[in-house]
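Undergrad: please work out how this folds:
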Amino acid sequence: MLSRAVRLSCGVANGLRPAKISKSNFQQRANNSSISFNASDLTSKLKQAEATGIWQISEEVADALHSGSPIVALESAITTDGLPYPDNFDTAMELDAISRAAGAIPAHIAVIEGKIRVGLSEGEIYNLSYDTSKSVKLSRRDLGPAIAQKLTGGTTCAATMFIANACGIDIFSTGGLGGVHRNGENTLDISADLTELARTPITLLSAGVKSILDVGRTLEYLETQGVNVVTFGETHDFPAFYTPTSGFSSPWRARNIAEAADLIECQRQLSVSSGTLLAVPIPPEHASEGMQLQGIVDQAVREAEAQGIANRGKEVTPWILDRVRVLSEGRSILSNKALIRNTVSIGSQLAVHRSKANLKSSRSSFVPSLLDTSDGLVGEDTVSSNVQPVTPGSSTVETAAEMEQINAKVSSEPSLLVIGAAALDITTQPDGSIPFVVDSRVTVPGKVNLSLGGVARNVAEAAHRVLTDPTQTGETSPVLLIAPVGGDLFASAIRSGMQMIGMRTEGLYQRAHKTPVCAMHLDNEGELRNGVADMEFEADAEVIQILDSKSPRLVLFDGNLPSSQLTDIIRSCSDRNIPTFFEPTSTSKALKVIPAVQESMTLSQLGEKSPISYLSPNQLELNGLFEEARKSGLMESELWWQTVNNFALGAEFRAQLEQLSRWNNNCFRFLVEDGVAPICVNLLPFFQNIVVKCGPKGAFVASRISAEDASNSRWLSRTVAGTKDYMVAKGRDGRSHVALSVYPIDALTDSQVLNVTGAGDTLVGTIAAGLARDSSVFLDPSKLRATMRIAQIASARTLQSQDAVSPEVSQLTLSETHDMSMLAEEDQL
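TA: The predicted structure is shown next:
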């Protein structure tokens, strides 16, 4: 059960609530939709609806309908009849939080004291949950009598679809759809859910149909009625509520949110009047429990038949589900909650995707068809008088060119692919006036912050902010993050947060494990003191599948991935000549790359190119990599010796290095005293370019320029007198060379530093962005100096921010680096 604090924070923390769309943007959407309407008429329609005494739409839902914001309809029968108290209330509030975290508005639908309510408050949901004895279960046929008698009740799928469609809401998430009952061929006991879906243009997401029903005949009935049945996932298996498979198949599948949205939009453009059933299997981690529950379901069905309950219409399902709850000792409730959470999460993401792409169904552009009482009648197909028919050649529908642009955005080829961890970071920091005590065993006043994190995600955000223009809202980001997430609330928060800043989310793939979460405890100065990381990573086939389908200029991956996954990534990129960038993440995780390097090494790679193009360790990670490479025997191979020997580093090199270390008031003495420079040189056969993050001391870069790249290198052409911030050593072949360069930074005062957890990731992301824009950065000292300067500025801004990546990084653009490189040519620092 989520606490009230968690429930509330999930929806509003750190700007995860969707921004309201302005009236001008709303009018623009109206002009592009397949019908025309006046925004002021919506308010008039809502007032007319309330004047009838039948409808009451919450201000939040009305505002969302008016602005075209994403909305997800939620039924109330699960609250009044599906789950016992307090599980019913807790689940309803969890679904509310999940929808909000994804960026959608939850529209709980019910009938309360004779009024159709669309959008319920927490108090109203509590009242429905606490005392269900006076509630009635309402299908479509029951709405009129219930309203006439001023009753309160939970709406079934059929009634919820009817109401949602009338309001212009085209996405509805629920647990399980009704269907043809067993022996239905004789009793004709067929749920009204099916007939309603057959005549309502809405997308209903459920975990298939309840396994207490006749799944085969249900699918046959839906086919006859023209309902599109689609499984959400990699297979065509049709789920059966508690289990991901039923033994039957869906005719279609949608592998991700984008495919599902495209399918729905095509249905809308065809003006298909029937609905779509998007069958979302129960999350994999609950599937094994579902198989056990299926045996209990079968027992409950037999008992219902023996006691004559199986022929009692709408009483059957609640009785069987309650019996399953008793027989399973409550375990079925956990599965019930898991599957409905999953469908609401997917439904909310789908609504957000469609809203962002302006692919709203025509009914969502006016409110609502049922509310037009100009003829004194209330009818489901009544259309408001301001709706105009679409004529051939009309400009009110999306043109082919516009649709091409939309499709291009979805499939746009990224220039930078980032693979690794996306997580939620929870940071705690005591008040500055209170001494930091590790084991005080008390709570202290301070700050708790929830933000998006994960090394790969942080790097991707920094690169995204630098490469995109924040004023161009329609711009597709050239950065794509590939990261695993779970089917949980945390995943919804990550997707929503990324979407809010314009990042792409199609690379977030769902798996059985939970979404990674990291809780960090900072001291008074903002330094990390301890924490807990709940992260599990496996070698997922999805990573290579996505990678192989793209052709980026650079692939960056972090140390959270397993060694076997690193090997696969390096091999895939090597086969296609795509440069690679490894961010070690931590000292222990960094070591996982050594087996991958060993397996990737070949004579041709070591002859000209190292297995990995770029490496970005701090000093501790660098030392750890060196020791691991030495212990593994990498530095005893003939190949390593041939490569290092070709560097031809002798007395002159040592003298130059000594001079470099003393530059800028001995700022870089650690290059010699701590052995940083020699370690880097020894690792260059494995990593072509090494960027060492040296904290407040700045950064150090060691690069191995191959004979192949020598003709494009400008390191040897730089002969300006007085240059002290870099050195170059020619190889024995006269063409290849090793370049070492240093990059000091302006120190920040302690009061300026808020936290240091994302500064390194921001630096790396900005460098990667520079490489994605211009692959020759490390071949030109001026370009590298300018890129490093921008990266250090970005890193400093993150140090002064509570976020993992400072929003102010968006103010920096790599277009500045060209001007900065020209200035660098003149002043040589």
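Undergrad: contacts, neighbours, all on C-alpha from now
TA: Noted.
Undergrad: for Ser795, see how far away the residue of the chain most remote from its centre is.
TA: Within the chain, the residue lying farthest from the chain centre (CA atoms, centre = their mean) is Ala651, at 53.0 Å. With distances taken as CA to CA, to the nearest Å, Ala651 is found 36 Å from Ser795.
Undergrad: please give me the structure for this one as well, since I'd like to look at both together:
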Amino acid sequence: MQAAIAVRRVLGAKAGLVRLGRHLSMQVAPPVAEALRAGDAVVALESTIITHGMPYPQNLETAERVEEIIREQGAVPATVGILGGQLHVGLSRAQMERLARHERPCVKTSRRDLPCVMAKGLDGGTTVSGTLVAAARAGISVFVTGGVGGVHRGGHRTMDVSADLIDLGRAPVCCVCAGVKSILDVGRTLEVLETQGVCVVTLGESDRFPAFFTSDSGHRSPHHVTTCSEAAAVAYQHSELGLESGLLLAVPIPDQYRAEGRSIQAAIEQAVSEAEQQGVSGRDVTPFILARVNELTGGASLQANIHLVENNALHGAKVAVELAELKRNRGKRGRLEGSVTRAAAQSRDKVQKDDPAPDASGGRGVPTVIGGSIVDFVIKTTDKHLQMDGSTHRGHIAQSYGGVGRNVADALSRLGHRPHFVSAVGRDQLGLAVIANNPHMDWRCVDRRESLCTASYAVLVDSTGSVQFGVGDMDIHEAITPELVERHRASLVSSPLVVTDANTPSPSLSAAARLCAAAGVPIWFEPTDLRKAVKSAALLTAGHQPPVLYSSPNAAELHTMLTALTPDRPGAFHLLKGDQLLDACRDASLRLLEHFHCLLVTMGTNGVMISRRGGRSEPLPLGPGARALPAGGPTSCVHYPVTAASNVVNVSGAGDCFNAGFISGLLAGLAQDRCVQRGQQLALQAVACAAAVPDTLQLSDAPEPHQAPGVSRLP
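TA: As a prediction, this is how the structure comes out:
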């Protein structure tokens, strides 16, 4: 029945006039009618952005540019407006200019206003609500706008709720926008959308719901997809189900405009405050705030608004094209099943993220890892003599994926924990490769930068296996900013443990420490190398020491950290061997328990040493609200010998895999000895693999007879 109605609509559109119901008629432009009849992609656009959203000529220029973007993606734009009482779906340039210049008074036209505006023969710019009415009746599946209306602040008292929300619940259309305006009550807006049966989905690498000029409204989106193809698959299922409610696809502000967006957001807050102080209310609030924000930002809000609409048009057109292709190929299940499978996998991952297994502290959540993502290139020459004169040498070049933070997140993901991973990569081929080759990881908290290259490291190894030199391009690590950490505050404060590496800039480490301190979330700090180990001092002396702090240095890094955190400079004990090394590490790590709760010192073939506050059988604190034992109380120090590896291929990821195994034990509520056992199992698997993290990791908590128990090394 619905298909027959759609056919009648389109056939009517061919003649140029569609009569729908008893009171509403509309003119469909020939290009739009032709595209609808052919099943091609069509994107509806509102016209209040022309009549009320911007001054002339920016309003006309923006409208033309948005239509051009949609055409470039292979879709047909259909701007909706009212001229002389006639509702048009698809405006010519002359018609848009008439509305832009206000040649006749223009009425801001919502659903409720349509009958009067049309009966009186007026011109009107259709709002989100009015455009949804026209799009649904014309059979257009995708509608692009800037931002939708919502529940106004204080709306629970005034009942000031935008008609946009009601029509989103009535029109089976995918509305692509930048979320809702931040001047609104975002939480209550999402609640009303749920009540109206609107499927709300965020498109991008974060699951945070955007609010126009900010990518994070402070609320998590009910659903999340990462690509336009996945969004189209969701829209296809929405269409196939015949749901009478709509689909809201929220597209966050582009990365390059986020700094500008933050300054605009500050102006919005000031304008809202001024509106309250001056008693501005009702329908006058929004015009007052928009005018005041434009004044406060010197016009920057207008430019940001334009960029947002253009970005929404780009993504909306891509979704429309993909959706039209899915509908066209209903009988060819291959591509459809692929897209739907991706969407289903994303939905499953969202459920796992929202409701993981309980952690050892009795709370719920998954760990968070903050750190570097690096693509490694190992260049090994087979020539016996290395000539540094421009000669070409025979050899092998291998590409793999590293970065301490990425390695730990990779290993934990392979063990089923799938942590939130906060990092940065470029929008380049290496960035695409590191994400595509690690699909088991959660990349939604990773910032992707247009102007920076993905971190890479190239090392030259001679025929004997000795490293000659390395070159690292690590500038993008500076993109792991305090703002990025703050953006993912919800993930951090709900985690049972936050793991950071020293590739993270010191201000960002301090930002993470401050957030974790407030929530009582323990931090695990991985120094990564000698130079960066000093960063731990900045982390610990920032004035926000978390209640629990773990660190996992090797012997050399332990020496560097002790030098940085104590006034007297110890000897170079990391050059020692055997029992002398063990005793030196014991003494140093026990001294550092003034700053840490637990130190895990990796010593290569000499094994691992765990120095901590409390005894080895006491539970290690974990989870939000965890508390450390006070400094100065009883301590313990246990040395765990390592099982000799029979086949050593690469040791670069052994320490990171050990940490992941130990952390997995913490998350499972295991005792210290069992956590170490897990770590040593993974370290042995790692050294036998060319990659830093093996493709498959196996854990067994059964006692291993060949594994030596820990030996206490108290003074």
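Undergrad: tell me how the two chains score on TM-score.
TA: TM-score for the superposed chains, counting by TM-score structural alignment, normalised by the length of the second structure: 0.53, backed by 492 aligned residues with a CA RMSD of 6.0 Å.
Undergrad: and the residue farthest from the centre of the first structure, what pairs with it in the second structure?
TA: Matched by TM-score structural alignment, Ala651 of the first structure corresponds to no residue in the second structure.
Undergrad: now Ala651 of the first structure: how far from Leu657 of the first structure?
TA: Ala651 of the first structure is 10 Å from Leu657 of the first structure, by CA to CA.
Undergrad: ok, now Ser288 of the first structure?
TA: Taken as CA to CA, the span from Ser288 of the first structure to Leu657 of the first structure is 62 Å.
Undergrad: neighbour-wise, which of the two wins?
TA: Leu657 (21 against 12; other CA atoms under 10 Å).
Undergrad: my read is that that one contacts Met727, right?
TA: Yes. The pair Leu657 of the first structure / Met727 is scored as a contact, 7.4 Å apart, by CA atoms under 8 Å.
Undergrad: report how many residues lie close to the closest residue to His544 of the second structure other than its chain neighbours.
TA: Excluding its sequence neighbours, the residue lying closest to His544 of the second structure (CA to CA, 6 or more residues apart in numbering) is Arg514, at 5.2 Å. Residues contacting Arg514 of the second structure under the criterion other CA under 10 Å number 18.
Undergrad: contact partners for Arg514 of the second structure?
TA: 544-546 (CA atoms under 8 Å, 6 or more residues apart in numbering).
Undergrad: that one belongs to a strand, doesn't it?
TA: No. According to DSSP: H, G, I helix; E, B strand; the rest coil, Arg514 of the second structure belongs to no strand; its state is helix.
Undergrad: separation between it and Pro527 of the second structure?
TA: For Arg514 of the second structure, the distance to Pro527 of the second structure equals 19 Å [CA to CA].
Undergrad: likewise Thr62 of the second structure?
TA: According to CA to CA, Thr62 of the second structure stands 50 Å off from Pro527 of the second structure.
Undergrad: can you tell me what Val493 of the second structure aligns to in the first structure?
TA: Using TM-score structural alignment, Val493 of the second structure sits opposite Asp548 in the first structure.
Undergrad: just checking, its match touches Ser572?
TA: Yes. Using CA under 8 Å, Asp548 of the first structure is in contact with Ser572, at 7.3 Å.
Undergrad: quick one: the helices in the stretch 401-550 of the first structure?
TA: Secondary structure of the stretch 401-550 of the first structure (DSSP state H, counting those that start in this stretch): helices at 455-467, 489-500, 541-548.
Undergrad: tell me which of these lies nearest to Ser365 of the first structure.
TA: Judged by CA to CA, the one of the helices of the stretch 401-550 of the first structure that comes nearest to Ser365 of the first structure is helix 489-500, at 23.0 Å.
Undergrad: can you give me the angle the closest one makes with helix 455-467?
TA: Taking axes from the mean of the first three to the mean of the last three CA atoms, to 10 degrees, helix 489-500 of the first structure and helix 455-467 form an angle of 10 degrees between their directions.
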